[in-house]
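A.B. asks: pasting the structure only:
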C-alpha cells in the first residue's frame, strides 16, 4: 500500500476532495440509514477516534468485550465514504455491522450526508476542534499517510488551509455548516474537542444525556480509563497501527492530543495572518472555539 501514488485534490460539488472519498458516491448517497444509527461527524483530525471509542465503550464495552481486543476501531465504526483499493468500502462495512445501534463516522460537510440519515431522524454527534490545533494535527497526519495528498512544507500547508484547499474542504465551511444545521435539526449534538480535553467526564455525561444512556458509576469509570489519550495511543485497536497506509516512523496517528500545540508551529507572523483571516471568515458569533484551556 505504501507504493500507491498520493492522491490529487480536485473540486467536487464545490468541495476539495480526493477519489478515495468520492469514487463510491452513488452507493454512499443511496445508503440506507436506520432510525437507531448514530453518525459521528467531524472535520478530519478533530477527535473522531476519541468520540468513536467513547461511544463504542458506552454501548458495547460490557456486552461485547471481545470487540475491544480483536477489531480495530475503524472496523467497529466504519468510515462511510472511504473507498480504498482492495478493501471493503465504508458503505459495505456499515451494512455488515452486527451491532445495534450502528456507529458510523463521516468527515463529509453537512450537505454531503446521505439523505436517509435525515429521513430516519438519526442521532448525530459533531465534534469541532479549534482551527489552529486542527491544522497542525492534519499536517502531521498528511505527512504520515500515503492516502492523503503530499502536504509540502508547513508554510505552504498553512496557506492551503486558509484557501480551503484541504481534503473535505474548508474548515470554516465545515464547522459552520454543521453548526447551522444544529439550529434546525434537534437530534444533533455539537461537541468541542477542547471541552472534552478539559473535562472528559462532564462531556461524557452530556453525551449520555443526549443518547438516553445511564451508565453506572463503575461503567463510567471504565470508559473514562479506556479513553485517556495515553491508553488509546498504546492500544493497537485504537491507535491505527494496524492500518497499512500509515507510516509510524514519520509520526504516530495519535500524536499529542493536546490543546495549544499550535504554539509550537506558528511563527508570530503566521499567527497574525491567521487571526486576520479567521476574523473575516468566522462571522457567526454564536460559534466560539478556544485555542487554549
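C.D. replies: Sure, I can see it. These numbers were taken from a predicted model, which means no experiment stands behind them.
A.B. asks: hey, let's count contacts and neighbours off CA atoms from now on
C.D. replies: OK.
A.B. asks: for this structure, just list every one of the strands.
C.D. replies: For the chain, strands defined by DSSP state E occupy the ranges 10-12, 15-17, 38-42, 103-106, 123-128, 188-192.
A.B. asks: adding distance to residue 138, write these out as a markdown table.
C.D. replies: Output for the strands of the chain, formatted as a markdown table (distance: least, CA to CA, whole Å):
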| stretch | distance to residue 138 |
| --- | --- |
| strand 10-12 | 18 |
| strand 15-17 | 15 |
| strand 38-42 | 12 |
| strand 103-106 | 16 |
| strand 123-128 | 14 |
| strand 188-192 | 17 |
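A.B. asks: take a look at this one as well, against the first:
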C-alpha cells in the first residue's frame, strides 16, 4: 500500500436506528433526515452494488432523450447527487449539490427504507428501487470493499460472508434492505426492479422505467439507450466508470468499479459448503417474504 493510501482513514461503522453507516454519514444523518425534496424529485434507491450506477445512467438518458453528450456533462455523482454522502475526495456532498440544483432532480441513496427522509413519502416522490440477488450482491460488494479504501477493511472472503450475513457492512443488512422496500412497494409511489431482469432483457426494463417516468421515447432512442448502457460501454465511459475517483479513495489495481456485471458470478466464489450454509441462513431471514430473486439466468 502506497503512502497516499494513508491520507484518508477507513470509515468506522456507527449504528443509526439499527443500521451500520460510515461515521461521516452517521454523524451528519440528522441533516440528511431533515432534507425535504420537491415532489418532482426522483429517488433511486439500492443496496450498494446492485446496479445503482447503471440505473442512474439509464434514467439520465431517458430524461434527455438519449442524448449521450448531455449525459456526459459531468461525472455521475455530480449529475445525480448521492443524498447521504458527505464530501470525500472525488465525490461532492449530496446535500451541498442538491442545494445548488433546481428540481426536478435525480437523487441516489443506499439508505434502508426506514431511514429515507419522510419528505419523499409525504410529497409522493417517485422512487425506483433496484434489488440484486444476495449471493451476487455479496460478491460484488466484497470486491468493491477491497478497492474502496474509505470503507472498513473487508478481510478475507470466508469472514466477509459472515459479516454480510450479519449486516456488519456499510448500509447494514442486505436482507432488511430489500425486505423494507419490497413490503412497501404497493403502498408508495415505488417501482421495484430486479438486477437480473435488467441483465436478461435491458430493453424491456428500460421501457418499464420510461413508462413509470411518464415518458414516451421512440424505438430508435430506446435502442440507443440500451446500447449506451451496455456493460461494455459503461465500463469505457469516463463519467460513469468511477475512474475519476483518485487512488487514495479507490484502488483500481485491486478491482475495477464495474467488474463483471453478470448474474451467477457467485458460483466462482462460494464453495458448496459456504453456499449451503448461506442458503440455510437466507431461508430463515427471508421466510416472511416471497421475493422472486434469481441466482442464475
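C.D. replies: Perfect, thanks for sending it. Bear in mind that the values here come from a model prediction, so they are computed numbers and not experimental data.
A.B. asks: select, out of the strands of structure 1, the one closest to residue 262 of structure 1.
C.D. replies: Among these, strand 123-128 comes nearest to residue 262 of structure 1, with 15.8 Å by CA to CA.
A.B. asks: what range in structure 2 does the closest one sit on?
C.D. replies: Aligned by TM-score structural alignment, strand 123-128 of structure 1 falls on residues 126-131 of structure 2.
A.B. asks: quick one: that stretch to structure 1 mean distance?
C.D. replies: Compared with structure 1 after fitting, stretch 126-131 of structure 2 deviates on average by 0.2 Å (mean CA distance after the TM-score superposition for structure 1).
A.B. asks: wouldn't residue 193 of structure 2 be in contact with residue 129 here?
C.D. replies: Yes - between residue 193 of structure 2 and residue 129 there is a contact under CA atoms under 8 Å: 6.0 Å.
A.B. asks: so which of these two has more stuff around it?
C.D. replies: residue 129 (25 against 19; other CA atoms under 10 Å).
A.B. asks: surely the more buried one meets residue 46?
C.D. replies: Yes - under the criterion of CA under 8 Å, residue 129 of structure 2 makes contact with residue 46 at 5.7 Å.
A.B. asks: and stretch 89-101 of structure 2, which residues are buried?
C.D. replies: 91-95, 97-98 (16 or more other CA atoms under 10 Å).
A.B. asks: can I get these in TSV with distance to residue 240 of structure 2?
C.D. replies: Listed next are those as TSV, based on distance: CA to CA, whole Å:
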residue	distance to residue 240 of structure 2
91	12
92	15
93	17
94	17
95	20
97	18
98	19
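A.B. asks: for the stretch 151-293 of structure 1, what spans make up the helices?
C.D. replies: 154-163, 171-182, 193-198, 200-211, 217-226, 229-233, 268-281 (DSSP state H, counting those that start in this stretch).
A.B. asks: could you tell me where the second one falls in structure 2?
C.D. replies: Under TM-score structural alignment, the match for helix 171-182 of structure 1 in structure 2 covers residues 174-185.
A.B. asks: buried residues, that stretch. List them.
C.D. replies: 174-179, 181-182, 185.
A.B. asks: out of these, the closest to residue 124 of structure 2 would be?
C.D. replies: Closest to residue 124 of structure 2 out of the buried residues of stretch 174-185 of structure 2 is residue 185 (12.7 Å), distances taken as CA to CA.
A.B. asks: which residues touch the closest one?
C.D. replies: With contact set as CA atoms under 8 Å, 6 or more residues apart in numbering, residue 185 of structure 2 has these partners: 191-192.
A.B. asks: one more time with 10 Å, if that's ok
C.D. replies: Counting by CA atoms under 10 Å, 6 or more residues apart in numbering, residue 185 of structure 2 makes contact with 127-129, 179, 191-192.
A.B. asks: and those, which two are furthest apart?
C.D. replies: The widest separation within those (CA to CA) is 15.4 Å, between 127 and 179.
A.B. asks: show me what residue 250 of structure 2 lines up with in structure 1.
C.D. replies: Residue 250 of structure 2 maps onto residue 246 in structure 1, by TM-score structural alignment.
A.B. asks: check residue 112 of structure 2 too.
C.D. replies: So, by TM-score structural alignment, residue 112 of structure 2 is matched to residue 109.
A.B. asks: cool, and residue 198 of structure 2?
C.D. replies: So, by TM-score structural alignment, residue 198 of structure 2 is matched to residue 196.
A.B. asks: right, and its match touches residue 202 too?
C.D. replies: Yes - look at residue 196 of structure 1 against residue 202 with CA atoms under 10 Å: they come within range, at 7.9 Å.
A.B. asks: neighbour count for these two, which is higher?
C.D. replies: residue 196 (17 against 12).
A.B. asks: who's in contact with that one?
C.D. replies: Residue 196 of structure 1 is in contact with 47, 50-51, 127, 202-204, counting by CA under 10 Å, 6+ apart.
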